[in-house]
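Engineer: next come a sequence and a model predicted from it.
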Amino acid sequence: MSLAREADPDVEITRLDAASYSAGMLGVTTSPSLFAEDKVVVVDGVEQGPDDLFADVQAYLPAPAPGVVLVLRHGGGVRGKKTLDALRAAKVPEVTCDAVTSDADKTAFVMAELKRAGRRADAGAVRALVDAVGSDLRELAASCAQLVADTTGMIGVEAVERYYGGRIEATGFRVADAAIAGDAGQAVALLRHALATGLDPVPIVAALATKLRTLAKVGATRSKGQGALRELGLAPWQVDRALRELRTWTPEGLAAAIGAVAAADAEVKGEGRDPQFAVERAVLRVAAASRD
């Protein structure tokens, strides 16, 4: 859409939510305007759409409206497969967007967004932003745009915490950071706050697992030199942080913590009766293991 705006600042952009789609909406939004202006129509969450949407897309396909760019965003799954197959058979351009899940990819995304805007952020600020809003790339991009618009110069941790501090405090990675550091009291306090504000236990356990995997990878590779560490696919600041954190960990403690988090992962995904108790127990076990 930004490219469309660059090409024509007056282009009409319409977004449709597939989940609330009604029959005929596509025809209405793609119909020529009074002054024949170009249009961009984006349908989000096609996989959640009703049969009416799929029927309208297939009816539209043989004769698309001139001057209209129709973007269909499908989040995966089998729903709408017949329509997707019809689009592919018609050689409609398809862009595959792999999910960005790792911290390294999110960090790279933030840095690219800021670079495109002609701005920079220090490593701590990038990490804080990823911790706060990194679960959704659109939200992460919007956060970058806000920081660019509302700050000047190098973006530091202070600016990120000013805008997103409350969210940072409630993220799974803050819980994980405290547990990895062996600060059981802080970890549990952050955990209870996160749960009280609606954070699900599953991403908290995932954050613990991610942190421990990073420690395990760096710990197993550090004796092989900097070249091997660079091949891990981690950002330099992640490697540096892991090396610092490993000073309080033994291989036995790390193995115990990984086992505790693996057990909690199964419990919060249905094998246990109380997901919140399971994640709190895992946090305490990780904190204790860091001193073993």
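Structural biologist: Yes, it's here.
Engineer: use CA for all of it now, contacts and neighbours both
Structural biologist: Will do.
Engineer: can you map out the strands along the stretch 101-250 of the chain?
Structural biologist: Ranges of strands in the stretch 101-250 of the chain, per DSSP state E, counting those that start in this stretch: none exist.
Engineer: mind jotting down where the helices sit in the stretch 151-292 of the chain?
Structural biologist: Listed in chain order, the helices of the stretch 151-292 of the chain (DSSP state H, counting those that start in this stretch) span 157-169, 172-180, 184-196, 201-221, 226-230, 236-245, 251-266, 275-289.
Engineer: can you tell me which of these is nearest to Glu139?
Structural biologist: Proximity to Glu139 (C-alpha to C-alpha) singles out helix 157-169 among these, at 12.0 Å.
Engineer: please enumerate residues in contact with that closest one?
Structural biologist: For helix 157-169, the surrounding residues in contact (C-alpha atoms under 8 Å, 6 or more residues apart in numbering) are 122, 124-126, 128-129, 131-133, 147, 151, 174, 190, 194.
Engineer: same question, stretch 2-20
Structural biologist: The contact list for stretch 2-20 (C-alpha under 8 Å, 6+ apart) reads 1, 29, 37-50, 53.
Engineer: which parts of that stretch are buried?
Structural biologist: Using 16 or more other C-alpha atoms under 10 Å as the test for burial, stretch 2-20 gives Ala4, Val11, Ile13, Leu16, Ala18.
Engineer: with respect to Val239, which of these is nearest?
Structural biologist: Using C-alpha to C-alpha, Ala4 is the member of the buried residues of stretch 2-20 that lies nearest Val239, at 39.2 Å.
Engineer: wasn't that closest one part of a helix?
Structural biologist: Yes: checked against DSSP: H, G, I helix; E, B strand; the rest coil, Ala4 lies within a helix.
Engineer: hmm, back to that, now render the helices of the stretch 151-292 of the chain as TSV, adding distance to Thr83 and mean neighbour count.
Structural biologist: Listed next are the helices of the stretch 151-292 of the chain as TSV, based on distance: least, C-alpha to C-alpha, whole Å; neighbours: other C-alpha atoms under 10 Å:
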stretch	distance to Thr83	mean neighbour count
helix 157-169	39	16
helix 172-180	38	25
helix 184-196	40	18
helix 201-221	33	20
helix 226-230	43	14
helix 236-245	43	16
helix 251-266	36	19
helix 275-289	39	22
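Engineer: one more structure, for comparison:
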Amino acid sequence: MPAAPARSSTGRGAGKGPAIPQLPWRNPKAAPVVLVSGPEEVCAERAISTIREQLKAEDPALEISDIRADDYTAGTLLAVSAPSLFGEPRLVRVSGVEKCSDAFLAEALAYIESPQEGATVVLRHNGATVRGKKLLDAVRAGTGGGVEVPCPAVKRDSDRYDFAAGEFQAAGKRILPAALRALTSAFADDLTELAAACQQLISDVEGDVTEQVVARYYGGRVETNSFVVADTAIAGRYGEALLTLRHALASGADPVPLVAAFAMKLRTMARVAGARGASRQVAAELGMKDWQVDRARRDLQSGWTERTLGLAIQAIARADAEVKGASRDPVFALERMVTVVATRRPFGA
């Protein structure tokens, strides 16, 4: 996931955006008030941990306190942020601001008007509700000398690819493009697991991380991954696709993500099919990566036409409904979908 560059705005009011710096989650900075916003918990945890490490490096005597905004005792924020007898710096981590109590909201609004000297208060709001919006607006308007660290959701393939690439780049570790694609495909459904896999490879592997290394560590996962099933069917290898599907199901794969992988691949192929121009140009127009365009074009060369793309997309839509409850036999729904995609013909034809 690309990190947004730090920026600052002096404009205030509706339509002018935040008046405080917006810092990338990989490189946050401590401030009297730090708003860590957005739904991606992995990124939020990294940002808060980095701030803690920065403050701890500056003064090992750092005092750390944790507060739950939804289970708040009046007076706690002021008590834990107040200077101690020996004046140690304080870090106050506040979780659950999206469901904060009235007592916390009132005291936090009062606090940011006059933050305690030597204290860093980190407010974690995941954006799940509008609760606490008055506090967020006040922080974003510049009250309290705060900064914001946005942690937007990582949803697209390209975002996961960028996230994993950033993990290796931050560690100064080289991973080959094919290995990075294999790794992100193997952990397409869980960013926390992808982050853990990246860190394991970074810490365990000497030298470059290759596709063979990824296969050695996560071969079982890669082999039964939803995207491997989709790739095999899209390539037209019918028998192999059915065997791969059964292997995936036997390994515990969920039918819903399996269908989602097919849908993602076919939608990408359909979008790229009508596009003309160099890969970089098409990628920029469609909001993709160059390699995604190249891959979709290679997939399309295995006998796909406008008619067969439409047929496959219809089969995937039917399977999607069936694995979500419209059918009593999700396995048959998956096999029928794989059959249509791999053979490019209506089921039973």
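Structural biologist: That came through fine. None of these values were measured; they are calculated from a predicted model.
Engineer: list the TM-score for the superposed pair.
Structural biologist: After superposition, the two chains reach a TM-score (TM-score structural alignment, normalised by the length of the first structure) of 0.79; 281 aligned residues with a C-alpha RMSD of 3.4 Å.
Engineer: about what we covered before: I'd like the helices of the stretch 151-292 of the first structure as CSV, with distance to Pro66 of the first structure appended.
Structural biologist: Output for the helices of the stretch 151-292 of the first structure, formatted as CSV (distance: least, C-alpha to C-alpha, whole Å):
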stretch, distance to Pro66 of the first structure
helix 157-169, 43
helix 172-180, 48
helix 184-196, 50
helix 201-221, 45
helix 226-230, 50
helix 236-245, 49
helix 251-266, 51
helix 275-289, 53
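Engineer: among the ones you listed, which is nearest Val69 of the first structure?
Structural biologist: In terms of C-alpha to C-alpha, the element of the helices of the stretch 151-292 of the first structure nearest to Val69 of the first structure is helix 157-169, at 35.3 Å.
Engineer: where does that closest one end up in the second structure?
Structural biologist: Aligning helix 157-169 of the first structure against the second structure (TM-score structural alignment) gives residues 211-223.
Engineer: how big's the offset between that stretch and the first structure?
Structural biologist: For stretch 211-223 of the second structure, the mean deviation from the first structure after alignment is 2.0 Å (mean C-alpha distance after the TM-score superposition for the first structure).
Engineer: okay, Phe104 of the second structure and Asp66 of the second structure: tell me how far apart.
Structural biologist: Separation of Phe104 of the second structure from Asp66 of the second structure (C-alpha to C-alpha, to the nearest Å): 13 Å.
Engineer: oh, I was asking about Glu148 of the second structure
Structural biologist: Using C-alpha to C-alpha, Glu148 of the second structure is found at 19 Å from Asp66 of the second structure.
Engineer: what of Arg174 of the second structure?
Structural biologist: Distance, Arg174 of the second structure to Asp66 of the second structure, using C-alpha to C-alpha: 37 Å.
Engineer: check contacts around the residue opposite Ala206 of the first structure in the second structure once aligned.
Structural biologist: Alignment note (TM-score structural alignment): Ala206 of the first structure maps to Ala260 of the second structure. Counting by C-alpha under 8 Å, 6+ apart, Ala260 of the second structure touches Asp320.
Engineer: from Leu266 of the second structure, how far off is Ala260 of the second structure?
Structural biologist: Separation of Ala260 of the second structure from Leu266 of the second structure (C-alpha to C-alpha): 10 Å.
Engineer: try Leu77 of the second structure
Structural biologist: As for Leu77 of the second structure, its distance to Leu266 of the second structure is 52 Å (criterion: C-alpha to C-alpha).
Engineer: nearest to Leu70 of the first structure, of the contacts of helix 157-169 of the first structure?
Structural biologist: The shortest gap between Leu70 of the first structure and any of the contacts of helix 157-169 of the first structure belongs to Val133, at 28.9 Å (C-alpha to C-alpha).
Engineer: chain neighbours aside, what residue packs nearest to the closest one?
Structural biologist: The shortest distance from Val133 of the first structure to any non-neighbouring residue, by C-alpha to C-alpha, 6 or more residues apart in numbering, is to Leu140 (5.7 Å).
Engineer: the second structure: which residue goes with the one you found?
Structural biologist: In the second structure, the residue paired with Leu140 of the first structure according to TM-score structural alignment is Leu194.
Engineer: for that match, give me its contacts.
Structural biologist: Ala164, Leu183, Thr184, Phe187, Ala188.
Engineer: how near is the last one to Lys173 of the second structure?
Structural biologist: Noted for Ala188 of the second structure: a distance of 21 Å to Lys173 of the second structure, by C-alpha to C-alpha.
Engineer: repeat that for the fourth one.
Structural biologist: Taking C-alpha to C-alpha as the measure, Phe187 of the second structure falls 19 Å from Lys173 of the second structure.
Engineer: same thing with the third one?
Structural biologist: Here Thr184 of the second structure is placed at a distance of 16 Å from Lys173 of the second structure (C-alpha to C-alpha).
Engineer: for Leu91 of the second structure, helix, strand, or coil?
Structural biologist: For Leu91 of the second structure, the assignment made with three-state DSSP gives strand.
Engineer: tell me the contacts of it?
Structural biologist: Contacts for Leu91 of the second structure (C-alpha under 8 Å, 6+ apart) come out as Arg52, Leu62, Glu63, Ile64, Ser65, Ser81, Ala119, Thr120, Val121, Val122.
Engineer: okay, these in a markdown table with distance to Gly303 of the second structure next?
Structural biologist: As requested, the contacts of Leu91 of the second structure are exported to a markdown table (distance: C-alpha to C-alpha, whole Å):
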| residue | distance to Gly303 of the second structure |
| --- | --- |
| Arg52 | 55 |
| Leu62 | 63 |
| Glu63 | 64 |
| Ile64 | 61 |
| Ser65 | 61 |
| Ser81 | 66 |
| Ala119 | 63 |
| Thr120 | 60 |
| Val121 | 58 |
| Val122 | 55 |
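Engineer: strands - which of those residues land there?
Structural biologist: Those of the contacts of Leu91 of the second structure mapping onto strands are Glu63, Ile64, Ser65, Ala119, Thr120, Val121, Val122, per DSSP state E.
Engineer: can you tell me which residues contact the closest residue to the fourth one other than its chain neighbours?
Structural biologist: If I follow you right, that is Ala119 of the second structure. Nearest residue to Ala119 of the second structure, sequence neighbours excluded (C-alpha to C-alpha, 6+ apart): Arg90, at 4.6 Å. If you count contacts by C-alpha under 8 Å, 6+ apart, Arg90 of the second structure has them with Leu62, Glu63, Ile64, Ser65, Val80, Ser81, Pro83, Gly118, Ala119, Thr120.
Engineer: which of these does the first structure keep?
Structural biologist: Compared against the first structure with both residues aligned by TM-score structural alignment, their matches' C-alpha atoms under 8 Å, the contacts of Arg90 of the second structure retain Leu62, Glu63, Ala119, Thr120.
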